[in-house]
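Peer 1: The following block contains a protein sequence and its predicted model.
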Amino acid sequence: MSWLGKLTQGLAKSTKRLADNITGLATGTLPLDDERLDEIEEALIAADLGPAVAGRIRERLADQKFAKGIDEAGIRTVVAEEVEKVLAPVALPLAITRRPQVVLVVGVNGSGKTTTIAKLARLFKAQGKSVMLAAGDTFRAAAIAQLKIWADRVGVPIVAGEQGGDAAGLAFDAVKRAMDEGIDVLIIDTAGRLQNKAGLMDELAKMKRVIGKLDPSAPHDVLLVLDATTGQNALSQIEVFGQVAGVTGLVMTKLDGSARGGMLVAAAEKFKLPIHAIGVGEGMDDLQPFDAGDFARALAGAED
């Protein structure tokens, strides 16, 4: 199956949610009045697109050219076009511009962080880049073990220590080794204990400070991995990790398990952070660079 096919299939629950919300709101040959426009706007907010985007779509539908009415396909097309306008400026691939490029990966436990790191490593390898991983979530033995397994599967080296070890020290060793070995991309896992925000903040700050001794510009990217099934909660995660870690870009996983895919639009509208990649499955190829047009059309169920 092509990536677009996987994306359409993966977003099926979100598309159905949006479709269910707007079903019956098309007017056919009747004009769109304020009451109907309000209903459409509310339906879009209920589909997690966010009030700002829903408001813009309402304004667009209030335009004179729809005075004679609109069918459901027409609404979908307008939704897709407006969603793409929001997403296009933030759909940016993660560019590798230096060696080693140090990528810090943050996110709550269970967001799919470890598997996302493996999938990113595979993407970079496919681009001909040399990749190294670092098991910086020293809080959980399972996270270290899991990342070792993934490193072995993908065929990349890993720097790992024992549970309870110093995460900053491990990150320092990983950056030094990546420099010495001429590695293109170093991806560092981190702990995701949001319930202890102060501790997490201290740990990440220390990690950044220690890495900075070797390369003042590192880490070059701080990626936040978001689980689509958390819905609106993802917006608060962006806020918290933005403050704690200085997030520079987003990766969204598990879109295939959620009806809340519209939330990515609300996140783009609110935070304007680059969306580097999205995941729609468990397979190694099920994480790909983010394409605004493909996502917008698949989400809205609009025809090309």
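Peer 2: Received it, and whenever you're ready, just let me know what you need. No experiment lies behind these values; they were computed from the predicted model shown.

Peer 1: CA only for contacts and neighbour counts going forward, please
Peer 2: Fine.

Peer 1: Let me know whether my guess that Thr77 is in a helix holds.
Peer 2: Yes: counting by DSSP: H, G, I helix; E, B strand; the rest coil, Thr77 is found in a helix.

Peer 1: Take this one as well and set it beside the first:
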Amino acid sequence: MSFFKKIFSSEKKETLNKSLENSNTSFYSKLSKAVAGKSRVDDDVLDELEEVLISSDVGVATTLKIIQRIEKRVERDKYLGAKELNGILREEIAAMLSETSGEDAVDFAIPLNQKPYVIMVVGVNGVGKTTTIGKLASQFKKKGLNVVLGAADTFRAAAIDQLQVWADRVDIPIVRQDMGSDPASVAYDTLKSAVSKDADVVIIDTAGRLHNKVNLMNELTKIKRVMQKVVPDAPNDVLLVLDGSTGQNAFEQAKQFTIATEVTALAVTKLDGTAKGGVVIGISDQFQIPVKYIGVGEAIDDLQVFNKVEFVDSFFK
């Protein structure tokens, strides 16, 4: 296997390693107990490993796929020492994700032939949606791109104010209206402003509610329809933000939002300080939607483009 021969950016890798430290420590504490006193990988070890992976929020379906891959390795190699299990996990999970979840995103790049590139951001309140938008806008700006923000979450004054704080912080224009305004109207005005400014990227915040899928679907459909009056192929991306620290609840939110709207990309936040980082492996494997970004800390630069091999390398280091 050649997955881990790539040399990662040292600063980025150190940040990722630190972010996943709790997940890594928790996993290895469980794994050490599972293989204690065992010299080889046998059925008992695999049963224990299955429990460890599920309890590490990897998810049942993905865990079963991993166990099947390990079983094939045991069959092929005849004898696998328990001490080799860590390396085998890294290799097999990296291979599995590379086979099932497509190509990784290029470092905060956008297609040159789509201008403005419109990103509509969805997700429930409290997942780090506004923070992700601000950090994403900052990264795009550092790439030399002109960015415009749209505060279309008009159901909470706090949401508008929070986005304004980020706009001021990264010195990016924002289009906003009063609380209670029509979200579609804000999105329309944002795209009109972006076109007039010859902007490269537009990021539209939307309301973080999921209590009624029909209402959510109708609202997001209306926003899309109105935006297309200005930019016919908008939005180019529908980015769903998920809180990685909620573990399996992030799976459920992903399921519900993909029912309610056509999600094209995922961002998993708050991976620092949680032991539930395994959820990213499960989400990356289970949904036919790429994980594009991960939140690995509170600093403005602590939003990273998700790289499957790099993530697995840090999780199982």
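Peer 2: Okay, I see it. Nothing here was measured: the structure is a model prediction, and the numbers come from that model.

Peer 1: Just give me the match in the second structure for Asp294 of the first structure.
Peer 2: Here Asp294 of the first structure is matched to Glu310 in the second structure, going by TM-score structural alignment.

Peer 1: try Ile188 of the first structure
Peer 2: For Ile188 of the first structure, the aligned position in the second structure is occupied by Ile204, per TM-score structural alignment.

Peer 1: Checking my notes, its match in a helix, right?
Peer 2: No: according to three-state DSSP, Ile204 of the second structure belongs to no helix; its state is strand.

Peer 1: what about the match of Asp294 of the first structure, distance to Lys317 of the second structure?
Peer 2: 10 Å (CA to CA, to the nearest Å).

Peer 1: more crowded one of these two?
Peer 2: Taking neighbours as other CA atoms under 10 Å, Glu310 of the second structure and Lys317 compare with Glu310 leading, 20 against 15.

Peer 1: what helix or strand does that one sit in?
Peer 2: helix 308-315 (DSSP states H and E).

Peer 1: mean shift between that helix and the first structure?
Peer 2: Mean deviation of helix 308-315 of the second structure from its aligned counterpart in the first structure after superposition (mean CA distance after the TM-score superposition for the first structure): 1.0 Å.

Peer 1: And that helix, what does it pack against?
Peer 2: Where contact means 3 or more CA pairs under 8 Å, 6 or more residues apart in numbering; DSSP states H and E, helix 308-315 of the second structure is packed against helix 10-19, helix 21-35, helix 85-100.

Peer 1: mind checking how far it is from the chain centre?
Peer 2: Distance of helix 308-315 of the second structure from its chain centroid, counting by CA atoms, centre = their mean, to the nearest Å, is 14 Å.

Peer 1: try stretch 43-57 of the second structure
Peer 2: Here stretch 43-57 of the second structure is found 25 Å from its chain centre; the criterion is CA atoms, centre = their mean.

Peer 1: against the first structure, where does it fall?
Peer 2: Mapped onto the first structure using TM-score structural alignment, stretch 43-57 of the second structure covers residues 34-48.

Peer 1: show me where the stretch 201-304 of the first structure has strands.
Peer 2: 221-227, 249-253, 275-279, 287-289 (DSSP state E, counting those that start in this stretch).

Peer 1: Quick check: closest non-adjacent residue to Asp221 of the first structure.
Peer 2: What sits nearest to Asp221 of the first structure in space, not counting adjacent residues and going by CA to CA, 6 or more residues apart in numbering, is Val103, at 4.8 Å.

Peer 1: That neighbour maps to what in the second structure?
Peer 2: Aligned against the second structure by TM-score structural alignment, Val103 of the first structure finds its counterpart in Ile119.
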